[in-house]
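Peer 1: Output the structure for:
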Amino acid sequence: MRLTAPPRRNTGRRDTEGMAVASFVLGLVGLVVLNLVLGPVAIALAVIALRRDTPRPFRARLGLALGIADLLILAVLLALDHGASWTAFG
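Peer 2: So this is what the prediction gives:
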């Protein structure tokens, strides 16, 4: 007895579309807060979405770039502040 609907062909592509959008949003938010956490998550989601042939490749590439930018900003801020942590509110 089957309790769920049979899988559709477009299910995987819709999932990758969500991953591409999520990587963009997380990368964007990561520019301000939680760089160390949100940057790698955005990178991972973007890479998975691109490997699975997302219908939104530009959004996934943008999420990838923002995730990398998150980590670069964190590295620069840590280098300028001699290893001390920073916050957006001073």
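
Peer 1: Every contact and neighbour count from this point should use C-alpha atoms.
Peer 2: Fine.

Peer 1: now what about the longest helix along the chain, what contacts it?
Peer 2: Assignment by DSSP state H gives helix 57-80 as the longest helix of the chain. By Cα atoms under 8 Å, 6 or more residues apart in numbering, the surrounding residues in contact with helix 57-80 are 19-28, 30-31, 35-36, 38-43, 45-47, 49-50, 54, 84-86.

Peer 1: To compare against the first, here's the next sequence to fold:
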Amino acid sequence: MQLTAPATRRTGTRDTDGMAVASFILGLLGLLVLNLFLGPVAIALAAVALWRGTTRPGRAYLGLALGVADLVVLLAFMQVDHTVSWSF
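Peer 2: Predicted structure coming up:
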């Protein structure tokens, strides 16, 4: 009976790449809906992905910028409408 070594996986890099892509997608989606929730989530995911050393820093920086843009758009519409939400 032959014993084999357990397969090693590089989940750390793949997880941080997934966080970078998720922050980009959530930041982009947050410009349209739920920007109060999706903006901070995109910012947090991008920050963690950059801190852990993602191989996709461009996506993480885009997610970070879009998360900040979500909050800026929300603040702009709050100033115009005097509400916490906005719609098309």
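
Peer 1: picking that back up, if we go by neighbour counts, what in the longest helix of structure 1 is buried?
Peer 2: If you call a residue buried by 16 or more other Cα atoms under 10 Å, then helix 57-80 of structure 1 has these buried ones: 57, 59-74.

Peer 1: Next, count neighbours for residue 39 of structure 2.
Peer 2: 29 (other Cα atoms under 10 Å).

Peer 1: Show me what the strand or helix carrying residue 41 of structure 1 is packed against.
Peer 2: Assigning secondary structure by DSSP states H and E places residue 41 of structure 1 in helix 35-51. On a contact count with 3 or more Cα pairs under 8 Å, 6 or more residues apart in numbering; DSSP states H and E, helix 35-51 of structure 1 meets helix 11-30, helix 57-80.

Peer 1: Mind putting those helices into a markdown table with distance to residue 5 of structure 1?
Peer 2: Shown next, in a markdown table, are those (distance: least, Cα to Cα, whole Å):
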| stretch | distance to residue 5 of structure 1 |
| --- | --- |
| helix 11-30 | 12 |
| helix 57-80 | 28 |
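
Peer 1: who touches the residue nearest to the spatial centre of structure 2 in this structure?
Peer 2: Nearest to the geometric centre of structure 2 sits residue 23, at 1.5 Å (Cα atoms, centre = their mean). With contact taken as Cα under 8 Å, 6+ apart, residue 23 of structure 2 is in contact with 41, 42, 43, 44, 45, 46, 59, 60, 63, 64, 67.
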